[in-house]
Structure formats: C-alpha cells, structure tokens
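> Structure, please.
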Amino acid sequence: MAGVNTKDFTDAAFETDVLKSDVPVLVDFWAQWCGPCRQMTPTIDAVATEYDGRVKVGKLNVDEQGQTAMRYNIRSIPTLLLFKGGQVVEQRIGAMGKSDVQKMIDAHV
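I've put the predicted structure just below:
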C-alpha cells in the first residue's frame, strides 16, 4: 500500500528505525478503516519521495502495531509525529495538505 520511499514502521523495529535514526523521522499513525488516513496516503508518499535521503517517512498501523501507538498516547488518527534525535518535535492530528506536512518537516531539516 505504501509508496516506494514510504517506510512501514513496526513495534519491534521502532527504536532502531525511528528513535535511533540519524535523520528526522515522520511517522503517520493510521488504520486501514480510517477514511481520512487513506486520504493522507498520496500526501505521505509524495513527501517520502521529495525528502528521500533527508527525512525518513513512514506509516505505523495502529491496529497491527498497538504498543507504539499506546506509548505515544495516540487517540485520534491520522496523527503525524515528527521525531528528531529520538524525541517528538512536532505533532499534528487530522488530515492535512502536503504544504502543511512540508512546513512541519522544513522547520527541522
């Protein structure tokens, strides 16, 4: 389902893939049944391609990877968290346009 540059994050590899990353990481918390989440997919894929090499961009399915979703108190989806140096530096809840996602990332790249 994800684009070629969009990562698929898991509970098991979250620490390695996200928290210990040497570049900022944008995580889209989503679920298959969530309409606004599905609407965000082309935006997330486009951003993943545009920022390839500078930012990791990926999705975490809250139904399949609930441990990480609970850890970050994800109560509404879609939720975007931007991690830098293992810490959340930006958070947005709800569907948004590509320019809003870019603004979120650009402040930390």
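> CA atoms for contacts and neighbours, from now on please.
Will do.
> Number of residues surrounding the closest residue to Gln39 other than its chain neighbours?
Leaving aside its chain neighbours, Gln39 sits nearest to Ala95 (7.5 Å; criterion: C-alpha to C-alpha, 6 or more residues apart in numbering). Look at Ala95: counted by other C-alpha atoms under 10 Å, it has 20 neighbours.
> Check Trp33 too.
Residues lying near Trp33 (other C-alpha under 10 Å) number 9.
> structure for this one too, so we can compare:
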Amino acid sequence: MIELTKDNFDAEVNIDGVVMVDYWSESCERCIELMPDVIKLSEEYGEQIKFCKLNIKGSRRLAMAQKVMGLPSIVFYKNGERLEHLSGEELEVEDITSTIKNYL
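From the prediction side, this is the model:
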C-alpha cells in the first residue's frame, strides 16, 4: 500500500483507473483492527486497483477537503473522481471487498 501525504496525494489519486484510499489514525481502534484485512485485500487485488492509505494525523485539512469527517473511512476514486465512501464503526471487511469487486 502506498503511504499518502498532502504532498503526494494528487499525484497518486488523480490517475487513470480505480484507487482505494484508507483514511486512518493511530487513535482509531476500528481502523487498526481493519488494517490487516485491508493489507490482505491490497495483496489480492493490487494488480487491478491501486491501494493507498492516509494517516489523517498531520493531514486533517486534506481529509476534510475529501469530505472525510469520521473514521474509519475507505474512499474509492476513479480517474481522480470520488466514487464511493464507506465509513463508520460498523464497517466490515466484507463491505470493502464487495465494493472492490464492483469496480473490477
């Protein structure tokens, strides 16, 4: 997974194809719980979808500009356009997997 920052966000996300961005924080327990599963998904589907993660610590303005107001948040982009936003404490890896399969 590619680590995003405010410096490389546009270059990594505004590309041809589908990009999934995992917005997370060390203080978000659910984010930490989901991380191993998200990494497995990146290994399984990484040839078809670009997987990135953004620690919102130090990048809050960027997250807010992307309309990410709560964690965990998984946002899908295609050709630089925001497509779908999955969020909330109830977010499960099955929800993420299902959305990935929709964009394959």
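> After superposition, what is the TM-score?
For this chain pair, the superposition-based TM-score is 0.90 by TM-score structural alignment, normalised by the length of the second structure; 103 aligned residues with a C-alpha RMSD of 1.3 Å.
> Assign the residue nearest to Gln39 of the first structure to helix, strand or coil.
Following DSSP: H, G, I helix; E, B strand; the rest coil, Ala95 of the first structure is assigned to coil.
> The second structure: which residue goes with Asn61 of the first structure?
For Asn61 of the first structure, the aligned position in the second structure is Asn55, judged by TM-score structural alignment.
> Isn't its match up against Val21?
No - contact criterion C-alpha atoms under 8 Å: Asn55 of the second structure and Val21 do not qualify, at 10.2 Å.
> Which of the two has more residues huddled nearby?
Taking neighbours as other C-alpha under 10 Å, Asn55 of the second structure and Val21 compare with Val21 leading, 22 against 16.
> Is the residue nearest the centre of the first structure part of a helix or strand, or is it coil?
Nearest residue to the geometric centre of the first structure (C-alpha atoms, centre = their mean): Val27, 1.6 Å. In three-state terms, and counting by three-state DSSP, Val27 of the first structure is strand.
> Which stretches in the second structure count as helices?
9-13, 29-45, 60-65, 93-102 (DSSP state H).
> From Val88 of the first structure, how far out is the residue nearest to Gln39 of the first structure?
Separation of Ala95 of the first structure from Val88 of the first structure (C-alpha to C-alpha, to the nearest Å): 19 Å.
> now Asp28 of the first structure
13 Å.
> residues shared between the contacts of the two?
Residues within reach of Asp28 of the first structure and of Val88 at once, by C-alpha atoms under 8 Å, 6 or more residues apart in numbering, are Leu81.
> Which one's more surrounded, those two?
Regarding Asp28 of the first structure and Val88, a neighbour count based on other C-alpha under 10 Å identifies Asp28 as having more, with 26 against 15.
> just checking, the more buried one touches Lys56?
No - if you go by C-alpha under 8 Å, Asp28 of the first structure and Lys56 don't touch, sitting 11.2 Å apart.
> how close does Arg60 of the second structure get to Val93 of the second structure?
24 Å.
> try Ile56 of the second structure
20 Å.
> what do we get in the first structure for Glu26 of the second structure?
Matched to the first structure by TM-score structural alignment, Glu26 of the second structure sits across from Gln32.
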